[in-house]
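In: Here's a sequence, model it:
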Amino acid sequence: MKVGLFIPCYINQLYPQVGKATLELLEKLKVEVVYPSGQTCCGQPMANSGFENESEGACINFVNNFKDFDYIVTPSGSCAYHVKKHYNIIQQTDEVVKVRKNVYELCDFIVNVLKVKQLGASFPYKVGVHKSCHGLRGLRLGSSSELVTAPYSYIEALLKEVKGIELMTLDRSDECCGFGGTFAVTEDVVSAKMGKDKIQDHLRNGVEVITATDVSCLMHLEGLITRNKQPLQVRHIAEILNSTIESKVAHPKGQKH
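Out: Here you go, the predicted model:
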């Protein structure tokens, strides 16, 4: 199995530790990982802003960089969803169809392709899971409250195997955080209010660390948490699944991002 690692723009620029944790985690699982150096944005921001046709170049570049891999794995549910569902704007060659079929969000890949749940991680904190919209309702990484179906969550299935972790139950577990891509810029007041409500849900239920499959959501929440000086930390799920913390320190991994 040969895996191409796709690291989204904002992780590359602002949260490189998430990319490193993803790589280390996959290598622990004995996966051959390659990072194509020619990769750029998947095109999602332009599509979110109503300029989907302007993103054709980014889409084609993505396919050219990842067409030769068995799987493409990314620590971003929204980027994986964008490739799967929105690359219909370019010609559907065999290479495009293959890439769209074989791109996976990290947790989805670990649970449903590698079929592994126990990763040997330890993280002794009270953790609240933020179920990002693209991952939840787009990729179906878990069951959503509006559907009558047996409850499941690939994210929580992995986290439950982490030593020392305590998963906290939220009042509104699958509510949007308000980020919504460029929505956070064009509708900043509404976006901030949604984020504040989401943070209060975590605080109300004793959460110490918020995790998610999308750094974009965590970045939005972290900005509000930092501005309002609230006692919460954020960690991408790759960082937790790759963690070996045995006892609590002042901040997870000894640093505040």
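In: can we go C-alpha only for contacts and neighbour counts from here?
Out: Will do.
In: Now that residue 164 has come up, it's in contact with residue 121, right?
Out: No: taking contacts as C-alpha atoms under 8 Å, residue 164 lies outside contact range of residue 121: 9.1 Å.
In: between those two, which one's more packed in?
Out: Set side by side, residue 164 and residue 121 show more neighbours around residue 121, with 21 against 17, by other C-alpha atoms under 10 Å.
In: Please provide the structure for the following sequence as well, for comparison with the first:
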Amino acid sequence: MRIAFFATCLADTLFPEAAKATVRLLERLGHEVVFPFEQTCCGQMHINTGYQKEALPLIRRYAKTFDPYDVIVVPSGSCAGSIRHQHAMVATRHGDAGLAGRSTSVAARTYELSELLIDVLEVEDVGAYYPHRVTYHPTCHSLRMTRVGDKPLRLLRRVRGLELVELPAAEQCCGFGGTFALKNADTSTAMLADKMDNVVSTGAEVCTAGDTSCLMHIGGGLSRNNTGIRTIHLAEILASTEAS
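Out: The predicted structure is shown next:
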């Protein structure tokens, strides 16, 4: 299968290993991965902070860039959620019916990574090997917008050598929420403290998730507290093999 890859801003600028792992994983499974160089931001941060009109050029670019492809993968529940639930809405609100229709069409072909693997490629065992004790944080957007459910957990359970431990109060937000962490720092810090306590209680070596934004927030706290627990994107675990 030919799959177009939307890397996302955070992966591109701060967490390139998550993007590279996504490509390695899909190529190992026998698929061709295409990276359209015209891609930029999905516009989520503009939309969520009230700058919807300013997001329109980004929405147009996403629709134009990815319209030629039948399948698009995004290693982020947050960005996938924005593409699927916000792009057409914003276009409609600003009177661009053509863009709304095009955005709806492209959004229907856009999948978060675990969705792509299980729902489209119909694979749960991706041949991964990762001999570590791991806990999984289900991010808010993956739970409530893309609704990936237990798909990441199903993939992790098939990774050889991996010991998966349940995260207490897993569905509680980590406190990041984009600019929420900046505008409501005290509340965000309190939410992060609860999340870190739950992660530490598992005795895990690694905390994983499908969004680098949440991992950045949680990982920063775990590092500052010298817990010794690492954060790593789901794609990096699934791309790992005994050879690597």
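In: shared neighbours, residue 164 and residue 121 of structure 1?
Out: Jointly contacting residue 164 of structure 1 and residue 121 under the rule C-alpha atoms under 8 Å, 6 or more residues apart in numbering is no residue at all.
In: Confirm residue 208 of structure 2 sits in a helix?
Out: No: secondary structure of residue 208 of structure 2 (DSSP: H, G, I helix; E, B strand; the rest coil): strand, not part of a helix.
In: corresponding residue for it in structure 1?
Out: Counting by TM-score structural alignment, residue 208 of structure 2 corresponds to residue 211 in structure 1.
In: so that match sits right up against residue 132, yeah?
Out: No: assessed by C-alpha under 8 Å, residue 211 of structure 1 is found out of contact with residue 132, at 10.0 Å.
In: Looking at those two, which one has more neighbours?
Out: residue 132 (26 against 22).
In: and the gap between the match of residue 208 of structure 2 and residue 30 of structure 1?
Out: 25 Å (C-alpha to C-alpha, to the nearest Å).
In: do residue 104 of structure 1 as well
Out: For residue 104 of structure 1, the distance to residue 30 of structure 1 (C-alpha to C-alpha) stands at 17 Å.
In: So for those two, which sits in the more crowded spot?
Out: residue 104 (27 against 10).
In: What does the more buried one correspond to in structure 2?
Out: So residue 104 of structure 1 corresponds to residue 111, using TM-score structural alignment.
In: On the three-state scheme, that match is what?
Out: Here residue 111 of structure 2 is recorded as strand under three-state DSSP.
In: what about the closest residue to it other than its chain neighbours, how many neighbours?
Out: Nearest residue to residue 111 of structure 2 in three dimensions, chain neighbours excluded: residue 73, at 5.0 Å (C-alpha to C-alpha, 6 or more residues apart in numbering). Residues lying near residue 73 of structure 2 (other C-alpha under 10 Å) number 23.
In: counterpart of residue 174 of structure 2 in structure 1?
Out: By TM-score structural alignment, residue 174 of structure 2 lines up with residue 177.
In: now residue 27 of structure 2
Out: With TM-score structural alignment defining the correspondence, residue 27 of structure 2 maps onto residue 27 in structure 1.
In: what does residue 194 of structure 2 give?
Out: So, by TM-score structural alignment, residue 194 of structure 2 is matched to residue 197.
In: any idea which helix or strand carries its match?
Out: helix 188-204 (DSSP states H and E).
In: The host helix or strand of residue 92 of structure 2 packs against which elements?
Out: Using DSSP H and E, residue 92 of structure 2 sits in helix 87-93. Counting by 3 or more C-alpha pairs under 8 Å, 6 or more residues apart in numbering; DSSP states H and E, the packing neighbours recorded for helix 87-93 of structure 2 are helix 52-66, helix 97-107.
In: Centroid-nearest residue for structure 2?
Out: residue 76 (1.7 Å; C-alpha atoms, centre = their mean).
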